[in-house]
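In: Build me a model:
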Amino acid sequence: MNDLIQLGPITIFIPSALTFCLPILTYFWTYLFCNRYNDEHSSTLPGKWFEAWLIVYAIWKFSYILIHPVKAIENPLTILYFSGGTIGLILGLIVGLLYFFIYTKRKGIQMEFVLSVLLSSAFFYSALYSFQYAFFYDMSQWRILFTQGVYFLIFATLLYNKQWSSNLGSQLRISFWYLVGYICFQLWLHDIKNQSLFVWGAFGIALVITIKDIKDGGPT
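Out: Here you go, the predicted model:
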């Protein structure tokens, strides 16, 4: 296959290798975002975001050893191809976010600015991931995935506008917009048929707030 590279006993899947390009591009986006606000920590905050991402990825990847210790011991190379799944991702996000928030708290950085950075970088990263998945993993539904990427990119761009990320209320509402769009696209992709009532409840609340914001002209 053209999307595989063989290095001795190790087979590298090129799209998976390209995954490491996503946080690098997001790092530059975060750098531009911080400079947009002329924050005194704009030179260091993008680096801390990148370090937090590395923590999330490392825990997500190597938590496979904790979840499947026998398989990892019997065949250590499985670590290269498998991960800790949802449990590992949640654990990684908790630790990565704690690392980022502890740093910003020690430096006295305003919470509104910190959340703006996290939200904008999350939207931008989600957009890149959607584009990658559209063109390397699921070509049969690339139009839906590409549209999803554009949707996320729009919100990353909106957060670049100071008016849209000036306070916690606006950031929360934009997060609701993100949730509405994400669930709609997942419904479109037919892989969210059996979600819990909690998810549907959150979707309903987010949809109501989204409609209200559209009617009022957007978050303020």
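
In: okay, CA-based contacts and neighbour counts for the rest of this
Out: Noted.

In: Quick check, Val56 in contact with Ile87.
Out: No - checked against CA atoms under 8 Å, the pair Val56 and Ile87 is beyond contact range at 11.7 Å.

In: These two - which one has more neighbours?
Out: Between Val56 and Ile87, counted using other CA atoms under 10 Å, the more crowded position is Val56 (21 against 15).

In: Please give the structure of this sequence too, so both can be compared:
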Amino acid sequence: MQDALQVGPFLLKTQWLVITLSALVGYFGMRYRLKAAGYPDKRIIETIENSLIIALMVWKFSLILFDPVSVVTNPLALLYFSGGERGVWLAAVVVLFYFYHRAQKDQVSVWVYGDLLAAGFLAAIAAYHLIDLFGDKQALWADLSEILIALLIFRVMLSRSQGIAKPNNLNQILLWFSLGQVGIAFLNPLKQNYWWGFSQEQILYLILATLCLAIDLFAEKKRLNKAKHY
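Out: As a prediction, the model looks like this:
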């Protein structure tokens, strides 16, 4: 896949287009999840639409924060560059705070937005790796596995339409996604071993999966203890 595309006088980085398209798919994934769960609240839909715009703007213009010298010396850099991976993480943090603020303002459970974010993320991941199939033949099996896991977990979310605001369901989704990422990494030919054949990313996902499992076991133990008192 080409690194950039010429559109008239502008040179667009392919990465921008891929991320933008993936974000749009994620948006429709959130809307579909919302519809499947029977939440017709227009305020939630409005929040989703605003969050997509905010995320794209923060990602694009975060270059001002991460590389202000380049922007000052060459303002046109904003047309051709973005905040990159750091900009993506910053956009994610900003959107999280935005969702929390709107949840408090609209008196909606924050877990509803957490569920929608998870659904949008899974849809975006599937779209991103589907596009990547056409450009990175080395990671073919890794991309296919990413798509399969994302779609399977998304399907499970849709089957639990009444659990949109249940943190336990989100915890299990995160658990299985983390374990899936650990396994998929072994299919990546560019994986760099860090400890006992695991990459740093795999170790982080293993830690996250362990934390999710501990939370799940604690919640189950608490539920059983509560049941004994009745």
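
In: Quick TM-score on the pair, please.
Out: Here the TM-score for the pair of chains, by TM-score structural alignment, normalised by the length of the first structure, is 0.78; 207 aligned residues with a CA RMSD of 3.0 Å.

In: count of neighbours near Gly163 of the second structure?
Out: Counted with other CA under 10 Å, residues neighbouring Gly163 of the second structure total 17.

In: If you could redo that for Ser130 of the first structure, that was the one I meant.
Out: Ser130 of the first structure: 22 neighbours (other CA under 10 Å).

In: Three-state assignment for the closest residue to it other than its chain neighbours, please.
Out: Using CA to CA, 6 or more residues apart in numbering and skipping the chain neighbours, the partner closest in space to Ser130 of the first structure is Gly149 (4.9 Å). Using DSSP: H, G, I helix; E, B strand; the rest coil, the structure places Gly149 of the first structure in helix.

In: corresponding residue for Gly149 of the first structure in the second structure?
Out: In the second structure, the residue paired with Gly149 of the first structure according to TM-score structural alignment is Ile147.

In: show me the contacts for the closest residue to Gly84 of the second structure other than its chain neighbours.
Out: Computed as CA to CA, 6+ apart, the closest residue to Gly84 of the second structure that is not its neighbour in sequence is Trp59, at 7.2 Å. Contacts for Trp59 of the second structure (CA atoms under 8 Å, 6 or more residues apart in numbering) come out as Ser82, Gly83, Gly84, Gly87, Val88, Leu90, Ala91.

In: For the second one, the count of nearby residues, please.
Out: In other words, Gly83 of the second structure. Gly83 of the second structure has 21 neighbours, counted by other CA under 10 Å.

In: circling back: any figure for the gap between the residue nearest to Ser130 of the first structure and Tyr178 of the first structure?
Out: Between Gly149 of the first structure and Tyr178 of the first structure the distance is 11 Å, computed by CA to CA, to the nearest Å.

In: Also Phe152 of the first structure?
Out: Per CA to CA, Phe152 of the first structure is found 7 Å from Tyr178 of the first structure.

In: Which one of these two is surrounded by more residues?
Out: Using other CA under 10 Å, the more surrounded residue of Phe152 of the first structure and Tyr178 is Phe152, with 25 against 19.

In: Output the longest helix belonging to the second structure.
Out: helix 200-228 (DSSP state H).

In: is it true that Pro76 of the first structure lies in a strand?
Out: No - counting by three-state DSSP, Pro76 of the first structure is not part of a strand but coil.

In: What does it correspond to in the second structure?
Out: Match for Pro76 of the first structure (TM-score structural alignment): Pro75.

In: Kindly tell me how buried that match is, as a neighbour count.
Out: For Pro75 of the second structure, using other CA under 10 Å, the count is 13.

In: and what of the one 3 residues further on?
Out: Taking other CA under 10 Å as the criterion, the count of residues near Leu78 of the second structure is 16.

In: average gap between the helix or strand that contains it and the first structure?
Out: Assigned by DSSP states H and E, Leu78 of the second structure falls within helix 77-80. Aligned to the first structure and superposed, helix 77-80 of the second structure gives a mean residue distance of 3.2 Å (mean CA distance after the TM-score superposition for the first structure).

In: The helix or strand just after that helix: how far from the chain's middle?
Out: Next in sequence after helix 77-80 of the second structure, counting helices and strands by DSSP H and E, comes helix 84-106. Put simply, helix 84-106 of the second structure sits 12 Å off its chain's centre (CA atoms, centre = their mean, to the nearest Å).

In: what's the mean deviation for helix 84-106 of the second structure versus the first structure?
Out: Superposing on the first structure places helix 84-106 of the second structure at an average distance of 1.9 Å from its equivalents, by mean CA distance after the TM-score superposition for the first structure.

In: Over to stretch 120-131 of the second structure?
Out: With mean CA distance after the TM-score superposition for the first structure, stretch 120-131 of the second structure averages 1.2 Å from its match.
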